[in-house]
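>>> Quick one, structure for this:
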Amino acid sequence: MDLQILPLAITMMAGPQIVAAVVLVTTARPVRVSLAFLLGVAFATTLGVAIARRIFGLLGSVVAPGSPSDRGAFETVLQLVLVGLLVVVAVKNYVKRETVEPPKWLGSLMRAGPYRAFMTGLLIILAMPSDIVVMLTVGASLRQHGAGLVSAVPFIAATVLIAALPLLVYLLFRKRARRAMPRVREWLTTHSWAVNIAACLIFIVLILSP
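Model (predicted):
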C-alpha cells in the first residue's frame, strides 16, 4: 500500500477529533469513555475505508480509464480540486479566527457516558469532510494496488493510536495529566482554527508530494 500512513492518520485526527479525545480524559470516568471513543473511531475508520474501496471498485473504469494518460489527467485534476478546496478552508479559518467558536457538542462531552463517547467517535470520523477525503484516498490506493482491507490495518491502527494519545498521557502521568489536560483542552478549543489550518496544510503536502 503506497501511502504515507502516519501523516494521513494525523490528518484524520487533526481538528475537533483530537479536541474531543482531550475533553473525554477530563470527564469523571476518563478511561471508560475514552475507550468507548476509541472503539467508535476504529469502527468508523474501518467502515469508511471499506466503503471507499467499494466505491472505487464500482466506479472502476470511470475513475481509472484504460489509458495511462487519461489516468494521469484525472489524477491531476482531482489533486488540483482537492488542493483548491483545502486552501479555501484554510483561508476561511484564518480570516474568521477571531470569531470562530468551538462546536457546542464539544462542551456537552463533559457529561458523556460510554455510549455517547462511542457515537462521538463514530460520527466524528464518518461526518468530517477532511476524514472522508482521507478515507477516499486510502480506498482508492487499495483498489489501485489490488489490495484488500487488511492492507489498511496500519493506517487504521495509526489513526486509533493518535486518537489514544490523550488517554495514554493520562494513564502515564496521572496527577500531572489531570492538572494539564484542562489547560490543553482550553487551548485546543480556543485555537481550533489553527489546528484546522495545520490539518489542511498537512494534507496539501501529502497530495502534492510525488
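>>> CA atoms for contacts and neighbours, from now on please.
Noted.
>>> Report the buried residues of the helix or strand Leu171 falls within.
Leu171 belongs to helix 153-172 when assigned by DSSP states H and E. Using 16 or more other C-alpha atoms under 10 Å as the test for burial, helix 153-172 gives 155-164, 166-168, 170.
>>> To compare with the earlier structure, here is another sequence to fold:
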Amino acid sequence: MIGRRGLEGQAVVDLQILPLAVTMMAGPQIVAAVILVTTARPVRVSLAFLLGVAVATAAGVALARGLCGLLGQVVSPGSPADRGSAASVVQLVLVGLLALVAVKNVVKRRTVEPPKWLGALMEAGPRKALTTGLLIILLMPSDIVVMLTVGANLEQHRAGLAAALPFIAATVLIAALPLLGYLLLGDRARRAMPRLREWLATHSWVVNAAACLIFIVLILTP
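From the prediction side, this is the model:
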C-alpha cells in the first residue's frame, strides 16, 4: 500500500515539473543548439553539447534537491492554499521579476544583441561544445531558477532524483530538436538551419520574452 502511494506521488511530481523543461532551453540555449548544427562537424559537436546539457541538468537538479532538503521548510513550496507562506511570496517576486525582464526585452528590442560567445560557437569543436552545454545550464539565471523550483518540488513530495528523470530527459530532447531536424529532414534542414540561426540571432528578444512569459504561466498555474 505504501509502495503504491509512493509511485503515485512520484507520478504527480513528474507531471508537475515536466513543463519546466521548455524554459530550460528557451533563450540563448536553443540558439546555441541551432548554431552547432550549422558547424563543420554538426553531429559530433551537437552530441557533445547534449552530453553537457544532460550532465549539467542532472547535477543542477541534484544540487537543488540537496539544498532544499538542507534548508527544509524555509524554501519548501508549502501548501498552495497558504497564500501567506514564504513560497507564495517567492513565487510572486519571481513573477514580478520575470515580467520586468520580458517588458525590458520588448522595449529594448532594437538594441538587444545576442551574446558574443554565441558567434564563437561557429568554430566550436566537441570539447568546446561539451563545455558550452555544461555552462549554459549551470550559469544561466533562468535555468538556475527552474532547477531550484524542481528541487523544491522534489523536496515537497519527498521524492528522490529519479522522479526528475523525465524532466531531465525532456530538457535534453528539446536541446536535441535542431540535431534531430538536421538528421531527419536532410537537405531541407541543412538549408533552413542557417536562416533559422540568423533569425534567432536578430530576434533574441522574442525568445527571451517568450521564455519569461512561459515561466510566469507555469508558476501561476496550480
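>>> what about the spatially most central residue of the second structure, distance to Val89 of the second structure?
The residue lying closest to the centre of the second structure (C-alpha atoms, centre = their mean) is Met24, at 0.7 Å. Using C-alpha to C-alpha, to the nearest Å, Met24 of the second structure is found at 23 Å from Val89 of the second structure.
>>> next one: Lys116 of the second structure
Using C-alpha to C-alpha, we find Lys116 of the second structure at a distance of 36 Å from Val89 of the second structure.
>>> neighbour-wise, which of these two wins?
For the pair Lys116 of the second structure and Val89, the greater number of neighbours falls to Val89 (12 against 8), based on other C-alpha atoms under 10 Å.
>>> Could you look up the SS state of that one?
For Val89 of the second structure, the assignment made with DSSP: H, G, I helix; E, B strand; the rest coil gives helix.
>>> The first structure: which residue goes with that one?
Alignment note (TM-score structural alignment): Val89 of the second structure maps to Val77 of the first structure.
>>> what do you get for Asn153 of the second structure?
The alignment partner of Asn153 of the second structure in the first structure, by TM-score structural alignment, is Ser141.
>>> Could you check how many residues crowd around its match?
Neighbours of Ser141 of the first structure under the rule other C-alpha under 10 Å: 19.
>>> just the angle between the longest helix seen in the second structure and helix 165-185, please?
Longest helix of the second structure, by residue count under DSSP state H: helix 42-71. Here helix 42-71 of the second structure points in a direction 170 degrees away from that of helix 165-185 (axes from the mean of the first three to the mean of the last three C-alpha atoms, to 10 degrees).
>>> so where is helix 42-71 of the second structure in the first structure?
Aligned by TM-score structural alignment, helix 42-71 of the second structure falls on residues 30-59 of the first structure.
>>> Show me what counts as buried in that stretch.
For stretch 30-59 of the first structure, burial by neighbour count (16+ other C-alpha under 10 Å) applies to 30-31, 33-50, 52-57.
>>> How about the equivalent of Leu167 of the first structure over in the second structure, nearest residue that isn't a chain neighbour?
Under the alignment defined by TM-score structural alignment, Leu167 of the first structure is paired with Leu179 of the second structure. Of all residues not flanking Leu179 of the second structure in the chain, Val37 sits nearest, at 6.1 Å (C-alpha to C-alpha, 6 or more residues apart in numbering).
>>> so who does the one you found touch?
Applying C-alpha atoms under 8 Å, 6 or more residues apart in numbering to Val37 of the second structure gives the contacts Val43, Val45, Ser46, Pro178, Leu179, Tyr182, Met193.
>>> would you turn those residues into a markdown table with distance to Val207 of the second structure?
What follows is the contacts of Val37 of the second structure, written out as a markdown table (distance: C-alpha to C-alpha, whole Å):
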| residue | distance to Val207 of the second structure |
| --- | --- |
| Val43 | 24 |
| Val45 | 23 |
| Ser46 | 21 |
| Pro178 | 15 |
| Leu179 | 19 |
| Tyr182 | 21 |
| Met193 | 16 |
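>>> biggest separation within those, which pair?
Using C-alpha to C-alpha, the pair of those lying farthest apart is Val45 and Met193, separated by 15.2 Å.
>>> Any chance you could list what contacts stretch 99-106 of the first structure?
By C-alpha under 8 Å, 6+ apart, the residues outside stretch 99-106 of the first structure that reach it are Val19, Ala20, Val23, Asn93, Thr189, Thr190, Ser192, Trp193.
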